[in-house]
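Asker: Turn this into a model:
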Amino acid sequence: MRIIQYLLLATLAAGAGAARSQPPAFAVCAACHAVSAPTAHGIGPSLTGIVGRSAGSAEGFMYSPALGGADILWTTENLDRFLENPAETVPGNYMAFQGVADPALRRAIIDYLADR
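Answerer: Modelled structure (predicted):
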């Protein structure tokens, strides 16, 4: 019985620290944004470490004046609002992206980014 308990706890512990796999909803984001390194920018800035970062602050990326001047800290709540409607959240940003209407899909994207 102790062996089974040990194996169960070891399995749960291993899974607890595992990084989330990229959700299918992130494919739209990945067309422009990398998550491989903080300065691995594509058309858009790297999203590595975005949760807890100030908007427009990724080193080496040239932001739109709107996003570069936005006084936003990327909390999960602010990311949720931005992903739902980027043009309304930060008018004048350069993202050619309409947003993600489904809250569950936004949550999957945000949870994935929180692990990066």
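
Asker: contacts and neighbour counts: CA atoms only from here.
Answerer: Fine.

Asker: which is the next helix or strand following the biggest helix by length in the chain?
Answerer: Using DSSP state H, we find that the single longest helix of the chain is helix 2-16. Downstream of helix 2-16, the next assigned helix or strand under DSSP states H and E is helix 27-30.

Asker: Residues contacting that following helix, please?
Answerer: By Cα atoms under 8 Å, 6 or more residues apart in numbering, no residue outside helix 27-30 reaches it.

Asker: How about the helix or strand following it, which residues are buried there?
Answerer: Scanning forward in sequence from helix 27-30 by DSSP H and E, the next helix or strand is helix 65-68. For helix 65-68, a neighbour-count test (16 or more other Cα atoms under 10 Å) marks 67, 68 as buried.

Asker: And this one, please, so the two structures can be compared:
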Amino acid sequence: MSPDDYNIAPSTFQPVIRENKDEAGRELVMMRWGLIPFFTKQLSDVKGISTINARAGTILRSPMWREPFKKRRCLVPVSGFYEWHKIDAKTRKPYIFTVADSSLFAFAGLWNS
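Answerer: A predicted model of the protein is given here:
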């Protein structure tokens, strides 16, 4: 992962291993970050709502996350991720986190269509 790739996930497609309890089985598919809830009639319905990170403590209380959590889970393979350290009001510094031997690991994810 190069320094130019800090924010690659939210705007691009990437491979995901998904499970679909409705259709039984796992498959490798290309998906884009950002959950569009099943109840959305148009994309403007979710404008201003963050659908990037679900919170473990509230995942079963929110209709947006509840159904995907029960039926549509996935693994998002990655080589690393960035966390940002705020230095001052205008400056943030990225720190990359990887596995010691540089192997891939995965984030738990939810998907919807």
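
Asker: Could you get me the TM-score between them?
Answerer: Superposed pair, TM-score by TM-score structural alignment, normalised by the length of the second structure: 0.26. Supporting alignment: 65 aligned residues with a Cα RMSD of 6.0 Å.

Asker: Outside of the longest helix of the first structure itself, list whatever touches it.
Answerer: Outside helix 2-16 of the first structure, no residue touches it (Cα under 8 Å, 6+ apart).

Asker: Could you report the distance from residue 17 of the second structure to residue 105 of the second structure?
Answerer: 12 Å (Cα to Cα, to the nearest Å).

Asker: Need the residues touching each of those two.
Answerer: residue 77.

Asker: And the two? Which one has more around it.
Answerer: residue 17 (18 against 13; other Cα atoms under 10 Å).

Asker: Tell me which residues touch the more buried one, please.
Answerer: Going by Cα under 8 Å, 6+ apart, residue 17 of the second structure touches 26, 27, 28, 29, 74, 75, 76, 77.

Asker: Give the PyMOL command for selecting the buried subset of these.
Answerer: Buried residues within the contacts of residue 17 of the second structure, by 16+ other Cα under 10 Å, are selected in PyMOL with:
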select buried, resi 74+75+76
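
Asker: Looking at the contacts of residue 17 of the second structure, which are in strands?
Answerer: Mapping the contacts of residue 17 of the second structure onto strands (DSSP state E) picks out 26, 27, 28, 29, 74, 75, 76, 77.

Asker: For the residues you listed, give me CSV that also has distance to residue 13 of the second structure.
Answerer: What follows is these, written out as CSV (distance: Cα to Cα, whole Å):
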residue, distance to residue 13 of the second structure
26, 18
27, 15
28, 12
29, 10
74, 14
75, 14
76, 11
77, 12
